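Peer 1: here is the input, now give the coordinates:
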Amino acid sequence: MQDLSTLDVQSTSEDEYLDLDHMNSPPGPPRYLQHLSLTGRLESLPQWIPQLHSLARIALKRSKLNVDANSLEALQDLPNLVELELVDYYTGDLMKFKAKKFKKLKALRMEKLDQLAFVVVEDGAIPELKKLTLSRCQNLKLLPFGISSLVFLEELLLYDMPEEFIAKLQKDSEDRYLVENVRVIQSF
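Peer 2: Below is the predicted model of the structure:
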């Protein structure tokens, strides 16, 4: 198990919690893991995730973590993380990407975050982000605060987003200048 490069764990039902803390025991989590996908409820992110320095891709689905879970803190310093997918992952209304964190992240997908109303990207956070996908975040009506600091952002893909959010991206809207550097903006 120590030499695994991909790990995909799924619960059998939407209400079942994943218990993965036993992987913290010797011999510990797979140290060469590059791809991790967890589908199912979580009390908190497994404590061993920050030890996975080879991790390049993470998908967290149906986790429904609460505000107190410090959900992004366990992921923000992973040195090789380039792709992060968060689907029905979080029940809070604010998601904050802290300054100088997620240094190599290139693709971020946020989907079905039902309570999410605000996204904050602090100056210097996710500096290499090229592709941002937002899907079915029905309470997100404002562009992420700090999106203009994502100077390498090339694609903004939107799926089933609220009309108020889409209106902020129209050519004649007062917020359009925030994404002026983004080459591709598509709404589906």
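Peer 1: use CA for all of it now, contacts and neighbours both
Peer 2: Fine.
Peer 1: residue 184: how many residues sit nearby?
Peer 2: Here the neighbour count serves as a burial measure; for residue 184 (other Cα atoms under 10 Å) it reads 12.
Peer 1: what are the ranges of the strands in this structure?
Peer 2: For the chain, the strands identified by DSSP state E occupy 6-10, 35-39, 57-61, 83-87, 94-97, 107-111, 118-121, 131-135, 155-159, 184-187, in order along the chain.
Peer 1: buried stuff in the second one?
Peer 2: The one in question is strand 35-39. Along strand 35-39, these residues count as buried under the neighbour rule (16 or more other Cα atoms under 10 Å): 35, 36, 37, 38, 39.
Peer 1: I'd guessed the third one sits against residue 60; true?
Peer 2: In other words, residue 37. Yes. Counting by Cα atoms under 8 Å, residue 37 does reach residue 60; the two are 6.0 Å apart.
Peer 1: list the buried residues for stretch 59-75?
Peer 2: If you call a residue buried by 16+ other Cα under 10 Å, then stretch 59-75 has these buried ones: 59-66, 71-75.
Peer 1: show the end-to-end separation of it, please.
Peer 2: 11 Å (Cα to Cα, to the nearest Å).
Peer 1: now do it: distance to the chain's middle.
Peer 2: On the basis of Cα atoms, centre = their mean, to the nearest Å, stretch 59-75 is displaced by 9 Å from the centre of the chain it belongs to.
Peer 1: same check on stretch 62-80?
Peer 2: Averaged C-alpha coordinates place stretch 62-80 at 9 Å from its chain's average position (Cα atoms, centre = their mean).
Peer 1: which other residues reach it?
Peer 2: Counting by Cα atoms under 8 Å, 6 or more residues apart in numbering, the neighbours of stretch 62-80 from elsewhere in the structure are 14, 38-45, 47, 49-50, 52-56, 87-92, 97, 101-105.
Peer 1: got the end-to-end distance for it?
Peer 2: Distances were taken as Cα to Cα; on that basis the terminal residues of stretch 62-80 are 24 Å apart.
Peer 1: second input sequence below; structure requested for side-by-side comparison:
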Amino acid sequence: MAQHSNLCSLYLLGSLPPANKLSSLLPSYLRKLTLSMLKLEEDTMPVLGQLQDLSILRLFADSYMGPRMTCVSGGFPKLRILKLWMLEKLKHWTVQDGAMPLLQELEIRRCDQLENSDGLQQLPNLNEVVLTNMPQSFVEKLRGSSGNNVFVKVNNWEFSRYQGK
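Peer 2: Coordinates of the predicted model:
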């Protein structure tokens, strides 16, 4: 896929090689990337952060299976939107100083084990955080550390299965 220089949007569903080999597979000009059900055990953020034109990143259900995730300094220079959905084993997320300097919108949905996020207060352009079905302890920590310029919206949806006759 790396030779497809005109490819700007990609949705990958299923399995891929380990994270350290992703950089050789992904086109460098990607602007929108969605990963789902990849079950990667190695933190992909250092590799994905090297995609210089990436503006939207969506990590959906079971795309990452590790307990820690780190966005390294200098990574994701153009990222504006980040969505983390149903990363069930993620416990700690770190955003190093200088990572994601243009991030405006963050959505975290049903990351049930997520306990801590460090560095979000360092994101100068972050103005909206949407939390859906997140542990109350995480919501309170995030609200306490996000500052006054960030709008934090909390959704708690209860899903029930339709019982047809």
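Peer 1: can you give me the TM-score here?
Peer 2: Structural agreement between the two chains, given as a TM-score (TM-score structural alignment, normalised by the length of structure 2), stands at 0.84; 151 aligned residues with a Cα RMSD of 1.6 Å.
Peer 1: show me what residue 166 of structure 1 lines up with in structure 2.
Peer 2: Under the alignment (TM-score structural alignment), residue 166 of structure 1 pairs with residue 139 of structure 2.
Peer 1: what's the neighbour count on its match?
Peer 2: When neighbours are defined as other Cα under 10 Å, residue 139 of structure 2 has 18 of them.
Peer 1: surely it and residue 133 touch.
Peer 2: No. Judged on Cα under 8 Å, residue 139 of structure 2 makes no contact with residue 133 at a distance of 9.7 Å.
Peer 1: need the overlap of contacts for these two.
Peer 2: Between them, residue 139 of structure 2 and residue 133 share these contacting residues under Cα under 8 Å, 6+ apart: residue 154.
Peer 1: that older thread, ok, the match of residue 166 of structure 1 - contacts?
Peer 2: By Cα under 8 Å, 6+ apart, the contact set of residue 139 of structure 2 is 131, 154.
Peer 1: re earlier: buried only: go through the contacts of stretch 62-80 of structure 1 for me.
Peer 2: For these, buried by 16+ other Cα under 10 Å: 38-42, 44-45, 49-50, 52-56, 87-92, 97, 101-105.
Peer 1: what do we get in structure 2 for residue 125 of structure 1?
Peer 2: Alignment note: residue 125 of structure 1 maps to residue 99 in structure 2; criterion TM-score structural alignment.
Peer 1: quick one, what contacts the residue most central in space within structure 2?
Peer 2: With the centre of structure 2 defined as its mean C-alpha position, the nearest residue by Cα atoms, centre = their mean is residue 84, 4.0 Å away. Residues counted as contacts of residue 84 of structure 2 (Cα under 8 Å, 6+ apart) are 58, 59, 60, 107, 108, 109, 111.
Peer 1: what's the closest of those residues to residue 118 of structure 2?
Peer 2: Among the contacts of residue 84 of structure 2, residue 108 lies closest to residue 118 of structure 2 (Cα to Cα), at 14.4 Å.
Peer 1: thought the closest one was touching residue 83?
Peer 2: Yes. Here residue 108 of structure 2 lies in contact with residue 83, judged by Cα under 8 Å, at a distance of 5.9 Å.
Peer 1: more neighbours: the two, which one.
Peer 2: residue 108 (21 against 18).
Peer 1: who's in contact with whatever residue of structure 1 lines up with that one?
Peer 2: The equivalent of residue 108 of structure 2 in structure 1 is residue 134 (alignment by TM-score structural alignment). Residue 134 of structure 1 makes contact with 109, 110, 111, 156, 157, 158, 159, 161 under the criterion Cα under 8 Å, 6+ apart.
Peer 1: could you rerun that using 7 Å?
Peer 2: The neighbourhood of residue 134 of structure 1, defined by Cα atoms under 7 Å, 6 or more residues apart in numbering, consists of 109, 110, 111, 157, 158, 159.
Peer 1: name the nearest of those residues relative to residue 151 of structure 1.
Peer 2: Closest approach to residue 151 of structure 1 among the contacts of residue 134 of structure 1 (Cα to Cα): residue 157, at 16.2 Å.
Peer 1: can you give me every residue that contacts the counterpart of the closest one in structure 2?
Peer 2: Following TM-score structural alignment, the counterpart assigned to residue 157 of structure 1 within structure 2 is residue 130. Shown in contact with residue 130 of structure 2 (Cα under 7 Å, 6+ apart): 106, 107, 108, 152, 153, 154.
Peer 1: ok, the nearest residue to the fourth one once chain neighbours are set aside - contacts?
Peer 2: Excluding its sequence neighbours, the residue lying closest to residue 152 of structure 2 (Cα to Cα, 6 or more residues apart in numbering) is residue 129, at 4.8 Å. Contacts were defined as Cα under 7 Å, 6+ apart; by that measure residue 129 of structure 2 touches 105, 106, 107, 151, 152, 153.
Peer 1: what of residue 113 of structure 1?
Peer 2: With contact taken as Cα under 7 Å, 6+ apart, residue 113 of structure 1 is in contact with 87, 88, 89, 90, 91, 137.
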